[in-house]
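Peer 1: Just the structure for this:
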Amino acid sequence: MAAGPEVVRMNTSSKPRSRDTKEFKPRITPSRKTKILQVTFAKQVQRMVQVMHEEMGNPFLEETNDLLKLDNKDIVDQAVTTAVCQAVKIGQQQHDDFVTRLKDQSIPISQPIKKNKLSLFSRPPVRVKLQVSTLKSDVSLFSRLYIAASREMVTSVTFSDMKIRHVPHHVSQFGNLRSQGAVRSSCVP
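Peer 2: Below you'll find the predicted structure:
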């Protein structure tokens, strides 16, 4: 029998057990399991709120209408913001349609409901083409700069005067700003 390194490590690190010894394992009843899950959830929510207040400030005091991702603080697209704002309305409409369908018995209950194609927190596939074209233009620019520098036609002043993008890549991705409103105003002239 072949085993991977994880299995071998587990077998060698565990102490041998005899069949006579019985280890005491506390039995977790469903009510205790529910309480453990609730306590864990409460701790996770408290940690998330703490991170939000320490790193991002109070999100309810923001004066901007931008929607931020919590994990990387990117400002999401306008389509995502619109989808989040309309999610309740779309869900209510689907619920009403389903209840009507049950009352009228016009459509069988086994027929699936249409999938919502909301663009929530995902980038549209068009951006891949945009990213490839941006990378190609950067490669072209850097190759021209390298050739010019190797021929000693470009001075250090010329290099610093050249503008590669209209917004730096660490602040922008495809022209959409990625940071908070306060940081955005201090970074972009």
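Peer 1: switch to C-alpha atoms for all contacts and neighbour counts from now on
Peer 2: Noted.
Peer 1: Relative to residue 135, how far out is residue 33?
Peer 2: 51 Å (CA to CA, to the nearest Å).
Peer 1: My error: substitute residue 129 in the last question.
Peer 2: 10 Å.
Peer 1: go on, residue 48?
Peer 2: 36 Å.
Peer 1: how about the strands in the chain?
Peer 2: Secondary structure of the chain by DSSP state E: the strands cover 172-173, 176-177.
Peer 1: Mind checking the ones you listed for the one nearest to residue 103?
Peer 2: Residue 103 sits nearest to strand 176-177 of all the strands of the chain, at 46.7 Å, using CA to CA.
Peer 1: now the helices for the protein?
Peer 2: Using DSSP state H, the helices assigned to the chain run over residues 5-13, 30-51, 78-104, 126-150, 156-161, 181-187.
Peer 1: sorry, back to before: which one of the strands of the chain lies closest to residue 99?
Peer 2: Closest to residue 99 of the strands of the chain is strand 176-177 (CA to CA; 40.8 Å).
Peer 1: other SSEs contacting the closest one?
Peer 2: The helices and strands touching strand 176-177, judged by 3 or more CA pairs under 8 Å, 6 or more residues apart in numbering; DSSP states H and E, number zero.
Peer 1: Now the second one, please; I'll put the structures next to each other:
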Amino acid sequence: MVQLPKTNPETHRAFLEGNFVVNKTEKKFSCMAIDQAHEQNNACVKADGGAVGLTENPGALRRWMVAGPEMARLVNEFENVTECFVNTNASNKLHHEQTLSFQESFRNDIVSLYDVIDDLGNPFLETSKDLLVLDSKNIVDISVVKTVNTIESLGQEQFEKYTKERLVDRTTSVFDTIKRNKLPLFQTPPPAKKTSTTDHKLMALKSNCSLFSRLYIACQSRDGNLDDFFRHENHAFPPSLSQNGTIRLGTKADLLSKCLERLTPPTDVKPVVSFCYS
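Peer 2: Here you go, the predicted model:
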């Protein structure tokens, strides 16, 4: 392509004139690739129902191949005629972003961004090394900062490894699966800190100590009854039935075994068992 002006000037001139794309309308910046235009033409011929099941019936396939393109041409001509009555030539040549509403929305976004920079300061004058959000000043997690700093070098390293293993050394098949990079991004929530059971118990004891201290002082200053105070449950969940909000599990036989043992007196008499054969 670099030597195309010298090797084939006519092809280079055609490329400069835009003859490598298809323009279906008079709108600017609406050209598409040739293969994409072919796919759109195929979609017009297939219509909404598609070509499902036609390959199994040779007669229906031949009728569809003959009449399908002609029907698509008639529908396309009808749509073009109706659009001429509805739309003007000036609107047909405009891009979909060349409208008053879109330009007004774009202007409002620019003004909003300017207001944020005016209120919170110029982000390019920030001397801190932390990576933060422009409008909220929230500092992102350190793992996200590491991703931003190393993502380019990581991608280059993986590209060189892929080229060497699959194209140069040919030790790995081209069809082998490439491992996904699970890198923390801006929308990735920070990892939750894992706390052990001992930490949960210690936090619960500290919370209970603080709660009972406040309630005990309030009970003394208001002449309350301490027996009534300790009679009621002061937890969000009863510790006898749940642990850290999770209900305790057990076996009913273990709960009733001691009660049944007390009601049943011990005895050394062995029951007589007889076998009956039929």
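Peer 1: Next, the TM-score between them, please.
Peer 2: Once superposed, the chains reach a TM-score of 0.46 (TM-score structural alignment, normalised by the length of structure 1), with 128 aligned residues with a CA RMSD of 4.6 Å.
Peer 1: quick one on the thing from earlier: tell me which of the helices of structure 1 sits nearest to residue 173 of structure 1.
Peer 2: Smallest distance to residue 173 of structure 1 across the helices of structure 1 (CA to CA): 8.9 Å, for helix 126-150.
Peer 1: Buried ones in that closest one, by neighbour count?
Peer 2: For helix 126-150 of structure 1, a neighbour-count test (16 or more other CA atoms under 10 Å) marks residue 145 as buried.
Peer 1: Who are the packing partners of that helix?
Peer 2: Contact partners of helix 126-150 of structure 1 among helices and strands, from 3+ CA pairs under 8 Å, 6+ apart: none.
Peer 1: What strand or helix carries residue 59 of structure 2?
Peer 2: helix 58-86 (DSSP states H and E).
Peer 1: in structure 2, which spans are helices?
Peer 2: Ranges of helices within structure 2 are 4-7, 9-16, 34-46, 58-86, 89-92, 100-120, 142-163, 197-221, 226-231, 252-263, based on DSSP H.
Peer 1: Deepest-packed of those helices, please.
Peer 2: helix 34-46 (a mean of 15; mean count of other CA atoms under 10 Å).
Peer 1: Show me what it packs onto, helices and strands only.
Peer 2: Counting by 3+ CA pairs under 8 Å, 6+ apart, helix 34-46 of structure 2 packs on strand 21-22, helix 58-86.
Peer 1: Quick check: which helices or strands does the last one pack against?
Peer 2: This means helix 58-86 of structure 2. If you count contacts as 3+ CA pairs under 8 Å, 6+ apart, helix 58-86 of structure 2 packs onto helix 34-46.
Peer 1: Residue 59 of structure 2: what's it in contact with?
Peer 2: For residue 59 of structure 2, no residue meets the contact criterion (CA atoms under 8 Å, 6 or more residues apart in numbering).
Peer 1: if we can go back for a sec, how about JSON lines for the strands of structure 1, with distance to residue 5 of structure 1 added?
Peer 2: Compiled in JSON lines, the strands of structure 1 are given as follows (distance: least, CA to CA, whole Å):
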{"stretch": "strand 172-173", "distance to residue 5 of structure 1": "41"}
{"stretch": "strand 176-177", "distance to residue 5 of structure 1": "44"}
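Peer 1: Residue 172 of structure 1 is nearest to which of the helices of structure 1?
Peer 2: The minimum distance between residue 172 of structure 1 and those falls on helix 181-187, with 9.6 Å, by CA to CA.
Peer 1: List the buried residues of the closest one.
Peer 2: Result for helix 181-187 of structure 1 [16+ other CA under 10 Å]: buried residues residue 181.
Peer 1: Which strands and helices lie in contact with it?
Peer 2: Counting contacts by 3+ CA pairs under 8 Å, 6+ apart, helix 181-187 of structure 1 is packed against no other helix or strand.
Peer 1: mind checking how far residue 74 of structure 2 is from residue 67 of structure 2?
Peer 2: Between residue 74 of structure 2 and residue 67 of structure 2 the computed distance is 11 Å (CA to CA).
Peer 1: Please apply the same query to residue 73 of structure 2.
Peer 2: 10 Å.
Peer 1: and if you look at residue 146 of structure 2?
Peer 2: Distance, residue 146 of structure 2 to residue 67 of structure 2, by CA to CA: 61 Å.
Peer 1: got it, and residue 117 of structure 2?
Peer 2: From residue 117 of structure 2 over to residue 67 of structure 2 the distance is 61 Å, taken as CA to CA.
Peer 1: repeat for residue 60 of structure 2
Peer 2: Per CA to CA, residue 60 of structure 2 is found 10 Å from residue 67 of structure 2.
Peer 1: related to what we said a few turns ago, how about the helices of structure 2 in TSV, adding distance to residue 242 of structure 2?
Peer 2: As requested, the helices of structure 2 are exported to TSV (distance: least, CA to CA, whole Å):
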stretch	distance to residue 242 of structure 2
helix 4-7	78
helix 9-16	75
helix 34-46	62
helix 58-86	70
helix 89-92	70
helix 100-120	48
helix 142-163	36
helix 197-221	13
helix 226-231	19
helix 252-263	16
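Peer 1: between those, which one is nearest to residue 246 of structure 2?
Peer 2: If we rank those by CA to CA, the stretch that ends up nearest is helix 197-221, at 12.3 Å.
Peer 1: neighbours around residue 103 of structure 1, how many?
Peer 2: For residue 103 of structure 1, the neighbour count with other CA atoms under 10 Å is 10.
Peer 1: Ignore what I typed, I meant residue 177 of structure 1.
Peer 2: Neighbour number of residue 177 of structure 1 under other CA under 10 Å is 21.
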